[in-house]
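Chemist: Predicted model follows, preceded by the sequence.
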Amino acid sequence: MTKLSVNINKIATLRNSRGGNVPNLLKVARDIQEFGGEGITVHPRPDERHIKYQDARDLKDVVITEYNIEGNPVKSFMDLVLDIKPTQVTLVPDAVDAITSNAGWDTITHQKFLQEVIQEFQQNGIRTSIFIGTDLKLMEAAAKTGTDRIELYTEHFASEFEKGNKEAVKPYTDSAILANSLGLGINAGHDLSLDNIKFFKENIPNLAEVSIGHALIAESLYLGLENVVNMYLHRLK
């Protein structure tokens, strides 16, 4: 079964909007795991506008499933990850001022850099994943970096699926087939939701993990967090 890792950035955003510690990020992480969530994802950014670096450290003793830390491998981020040693680090080439991740890696241009970063993380026992689009040449180049997995950037699929264009999943299917042949594990994330997750999962062979935050938290406002976590788990079976 494809694992569900819940991105809790939006919980931190809500907390930070008032200061203090409501909602309690660590309690939410514990609850998500008790509800059946199979991983916790955070994406700390240099300005700490949602997840703070200390949050990432505090979560180390709270996450008993899989701990995934996403981010651009600048020095401060690398130092943080090497200190925490989570289950997985997902490398995302987001700009400092990006509202959200909006592009995958150019694994040809940045291949040497990625090789060096990935090697350092792997030497410390941390599984690596590269955030990437569906360009098959970039997928082939990703394999040469030595990464363990890739994370398919699914915004385009989600946008087209909402318009009724189910054919938009085909490039993702083709990318997954190639990734499998190259020995890469496959993760996915960005704008996946209760509406599209089942269809996406059914069309991506050997999908290991999805990381879902914004939609899941928004859906929970109406349906409740425990209920929504289990609705995702049901769709991923």
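Modeler: Cool, the structure landed.
Chemist: CA only for contacts and neighbour counts going forward, please
Modeler: Noted.
Chemist: host element of the residue most central in space within the chain?
Modeler: When C-alpha atoms, centre = their mean is applied to the chain, the residue found nearest the centroid is Ser211 (4.1 Å). In this structure, Ser211 sits in strand 207-212 according to DSSP states H and E.
Chemist: what sits up against that strand?
Modeler: For strand 207-212, the external contacting residues (C-alpha atoms under 8 Å, 6 or more residues apart in numbering) are 1-7, 41, 185-193, 201.
Chemist: Now do the end-to-end distance for stretch 157-177.
Modeler: Its start and end residues considered, stretch 157-177 measures 17 Å (C-alpha to C-alpha, to the nearest Å).
Chemist: in it, what's buried?
Modeler: Judged by neighbour count using 16 or more other C-alpha atoms under 10 Å, the buried positions of stretch 157-177 are 157-158, 161, 169, 172-177.
Chemist: what would these look like in TSV with distance to Asn24 and secondary structure?
Modeler: Output for the buried residues of stretch 157-177, formatted as TSV (distance: C-alpha to C-alpha, whole Å; DSSP: H, G, I helix; E, B strand; the rest coil):
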residue	distance to Asn24	secondary structure
Phe157	33	helix
Ala158	30	helix
Phe161	34	helix
Val169	37	helix
Tyr172	36	helix
Thr173	38	helix
Asp174	41	helix
Ser175	38	helix
Ala176	37	helix
Ile177	40	helix
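Chemist: okay, pairing it with this:
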Amino acid sequence: MTKLSVNINKFATLRNARGGNLPDILKVAADCETFGADGITVHPRPDERHIRYRDVRELKPLVTTEFNIEGYPSKEFLDLVLEVKPEQCTLVPDPPGVLTSNTGWDTIQHQSFLKEVIGTLKAAGIRVSIFLNPEVDKVEGAKTAGADRIELYTGPYAEEYHNALTQPQNLALFNDYKNTAVKATEIGLDINAGHDLNLDNLRYFKLHIPQLKEVSIGHALVCDAIYFGLENTIQMYKRLLVD
């Protein structure tokens, strides 16, 4: 079964909106695991507008499943990751101040930079995944740079999914995801996915990308939890990921 890593950034956004410690991020992470999450994902940004560097340090000894830290590999970010040593680090090409991740790496243009960063992380025993658009020609560069996995950026897929229900030709975009996944598998890269996956579009993606190892879901899951409750929502997502 494909693993579900719950991104808890939005819980931190809610906490930060009022100050104090409600909701308690450490308890949220523990509860997500109790309710069935296979991992916890955090994405600390330089302005700490949601997850803070302190949160990351405090979460490490408490997370009993897979801990995944994602972000742009600035010096401060890398220092944090090397200190905390999560099971996985996902590298994303976010410029400072971006609202949310919105594209994958150009593994050709940034090959030397990625190779240096990935080498440093893997020397510390950390599995490395890199955020990638559904572009077959960028997969080889991920492998050459030393990545263990790619995380397919699913924003464009999620945006087109509902249109494709009535206009099937719009799912031609999905061929790019399938081809990218096939190429990655052929050269020995595992596959993660994330961004705007939700209860409507996740099952289709899972069924057509059988190589999928892990999805990271935060925003939609937190929104669904408002209506369905956190425990029920996590189980709803996990049922969509069954082989």
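Modeler: That came through, no problem. The structure presented is a predicted model; accordingly, all values stated were derived computationally and were not measured.
Chemist: Just give the TM-score of the two.
Modeler: In this superposition the chains share a TM-score of 0.98, using TM-score structural alignment, normalised by the length of structure 1; 237 aligned residues with a C-alpha RMSD of 0.8 Å.
Chemist: follow-up on the earlier one: I'd like to know which of the contacts of strand 207-212 of structure 1 are buried.
Modeler: Using 16+ other C-alpha under 10 Å, the buried ones in those are 2-7, 41, 185-193, 201.
Chemist: Out of these, which sit inside strands?
Modeler: 3-7, 41, 185-189 (DSSP state E).
Chemist: Now compare those residues and name the two farthest from each other.
Modeler: Using C-alpha to C-alpha, the two most remote members of those are Asn7 and Gly185, lying 19.5 Å apart.
Chemist: picking up where we left off before, from the buried residues of stretch 157-177 of structure 1, which is closest to Ile99 of structure 1?
Modeler: Ala158 (17.9 Å).
Chemist: what's the matching residue for the closest one over in structure 2?
Modeler: The equivalent of Ala158 of structure 1 in structure 2 is Ala158 (alignment by TM-score structural alignment).
Chemist: Roughly how far does that match sit from Leu152 of structure 2?
Modeler: Taking C-alpha to C-alpha, one finds Ala158 of structure 2 at 12 Å from Leu152 of structure 2.
Chemist: And Leu173 of structure 2, by the same measure?
Modeler: For Leu173 of structure 2 relative to Leu152 of structure 2 (C-alpha to C-alpha), the value is 13 Å.
Chemist: Please tell me how far stretch 212-219 of structure 1 is from the chain's geometric centre.
Modeler: Centroid displacement of stretch 212-219 of structure 1 relative to its chain, using C-alpha atoms, centre = their mean, to the nearest Å, is 13 Å.
Chemist: what's the matching range in structure 2 for that stretch?
Modeler: Counting by TM-score structural alignment, stretch 212-219 of structure 1 corresponds to residues 217-224.
Chemist: what's the answer for stretch 83-97 of structure 1, then?
Modeler: Using TM-score structural alignment, stretch 83-97 of structure 1 pairs with 83-97 in structure 2.
Chemist: all strands of structure 1, in order?
Modeler: Going by DSSP E, structure 1 shows strands at 3-7, 39-42, 67-71, 88-91, 127-132, 149-153, 185-189, 207-212.
Chemist: what comes into contact with the fifth one?
Modeler: Outside of strand 127-132 of structure 1, the residues that reach it under the criterion C-alpha under 8 Å, 6+ apart are 87-93, 103-106, 118, 121-122, 138-139, 142, 147-153, 187.
Chemist: List the buried residues in that strand.
Modeler: Buried positions in strand 127-132 of structure 1, judged by neighbour count with 16+ other C-alpha under 10 Å: 127-132.
Chemist: mean shift between it and structure 2?
Modeler: Mean deviation of strand 127-132 of structure 1 relative to structure 2 after superposition (mean C-alpha distance after the TM-score superposition for structure 1): 0.3 Å.
Chemist: Perfect, I'm done here.
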